[in-house]
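> how would this look folded up:
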Amino acid sequence: MNPLEDYYFRINEPERSALLFLRQKIIASDTENITETLSFGLPFFKFKKKMLCYFYFSKKHRQHYISFYHGDRLDHPLLLSEGRKKFKILLIDMEEDLPLELILELIDEVKRFVR
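Next up is the predicted model:
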C-alpha cells in the first residue's frame, strides 16, 4: 500500500468513503493539471505543481475539512480562516450531503489565482 492509500485506509467509514469520493471528483475535475501528493503526511492536491487544497481532520471541530490555498482571497460564509494567513477551511459534515458543487467552484476559483 502506498502512503496515500495508507492515509485513507486509517480513516474510519463513512468518512473514508466520503473523502475518497471527494478525492476522485477533485482529480476528475481537471485530470491534466490536478495531481495528488502526500505532503506533511496529508493528501495535497496540486494544480500545475502548485498548492491547491488538502484534506485534514480538525480536533477542535471533530470534523474532516478541506483547506484551500489562497483562502485569504476566497469569500464564502462557510469558509473559516481561524487565524490562518493563506488558507481557509470548509468543514465536511458527514451527516449532511457533501457540498460537491461548492467545493468544485472554490477549486476553480483557487485555480484562477494560481495561474
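> can we go C-alpha only for contacts and neighbour counts from here?
Will do.
> tell me which element the residue nearest the centre of the chain falls in.
Centroid-nearest residue in the chain: residue 66, 3.3 Å away (criterion: Cα atoms, centre = their mean). Per DSSP states H and E: residue 66 is located in strand 63-69.
> what is that strand packed up against?
Where contact means 3 or more Cα pairs under 8 Å, 6 or more residues apart in numbering; DSSP states H and E, strand 63-69 is packed against strand 50-58, strand 87-92, helix 100-114.
> which residues are in contact with the last one?
Counting by Cα atoms under 8 Å, 6 or more residues apart in numbering, helix 100-114 makes contact with 22, 26, 29, 47, 50, 52-53, 68-71, 74, all of which sit outside it.
> I'd like those written out as a markdown table, with neighbour count and distance to residue 95 added.
Formatted as a markdown table, the contacts of helix 100-114 follow (neighbours: other Cα atoms under 10 Å; distance: Cα to Cα, whole Å):
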| residue | neighbour count | distance to residue 95 |
| --- | --- | --- |
| 22 | 19 | 15 |
| 26 | 20 | 21 |
| 29 | 13 | 24 |
| 47 | 21 | 30 |
| 50 | 16 | 32 |
| 52 | 26 | 26 |
| 53 | 24 | 22 |
| 68 | 27 | 22 |
| 69 | 24 | 26 |
| 70 | 19 | 28 |
| 71 | 23 | 25 |
| 74 | 16 | 25 |
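> structure for this one too, so we can compare:
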Amino acid sequence: MKSLEEFYYNQEDEVKECLLALKSIILKYNAEFTHKWYYRLPCFMYKNQIFCYLWIDKKSKTPYIAIGKGIHINHPDLIKEKRTFTSKLMVEIHQDIPTTKIYTIFDEVMKLY
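Sure thing, here's the model as predicted:
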C-alpha cells in the first residue's frame, strides 16, 4: 500500500471517515487539483504548488485542513498560529462537514494563485 493510502487507512474509524470525506470535498472543488504524498503529507496540489493538505491535531486528535497561502486570508475560522505559509481550518468529526465554508475559503485562496 502506498504511503498516501496508508495515511487514511491507519486512522481511527471516525477520523478516517472524516478525512476521506474531506479528500472527496477538496477534489470536487477543482478538477485541476492533484492528490499526492508530498513532504510526508497528503497534499492537494494546484499548478504544482501546495494548495492544502490534511492533518490531525496531536492534542485534540481533530482533523484539519492546512490551507496554503492561508496566512493571507482573513476568515474567523482560520487559525494562523505561528505559521508562515498555512492557516488551519479545524473540522469536528461529530458535526457535519462545513462544505460551504470550506469552498468560500478556497475561493479566496484561489485569487492568490
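> any idea what the TM-score is?
The TM-score (TM-score structural alignment, normalised by the length of structure 2) is 0.91; 113 aligned residues with a Cα RMSD of 1.3 Å.
> for the helices and strands packed on strand 63-69 of structure 1, which one ends up most surrounded?
strand 87-92 (a mean of 22; mean count of other Cα atoms under 10 Å).
> quick one: that one to chain centroid distance?
Its chain's C-alpha centre and that of strand 87-92 of structure 1 lie 8 Å apart, by Cα atoms, centre = their mean, to the nearest Å.
> same check, this time on stretch 57-71 of structure 1
Taking Cα atoms, centre = their mean, one finds stretch 57-71 of structure 1 lying 8 Å from the centre of the chain it belongs to.
> got the contact list for that stretch?
So stretch 57-71 of structure 1 is in contact with 15, 51-56, 81, 86-93, 106-107, 110, 113, going by Cα under 8 Å, 6+ apart.
> could you redo the last one with a cut-off of 10 Å?
11, 15, 18-19, 22, 42, 44-46, 50-56, 74, 79-81, 84-94, 103, 106-107, 109-111, 113-114 (Cα atoms under 10 Å, 6 or more residues apart in numbering).
> what is the longest helix of structure 2 by residue count?
Ranked by residue count under DSSP state H, the longest helix found in structure 2 is helix 13-29.
> what's that helix packed up against?
On a contact count with 3 or more Cα pairs under 10 Å, 6 or more residues apart in numbering; DSSP states H and E, helix 13-29 of structure 2 meets helix 3-9, strand 34-38, strand 41-46, strand 49-56, strand 63-68, helix 99-110.
> mind listing what's buried along that helix?
Across helix 13-29 of structure 2, burial judged by 16 or more other Cα atoms under 10 Å covers 15-16, 18-19, 22-23, 26.
> got the helices and strands packed on strand 63-69 of structure 1 as CSV, with distance to residue 2 of structure 1 columns?
Listed next are these as CSV, based on distance: least, Cα to Cα, whole Å:
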stretch, distance to residue 2 of structure 1
strand 50-58, 17
strand 87-92, 25
helix 100-114, 26
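> and the furthest pair within the buried residues of helix 13-29 of structure 2?
Largest separation among these by Cα to Cα: 15 and 26, giving 16.3 Å.
> before I go, just wanted to say thanks for your time.
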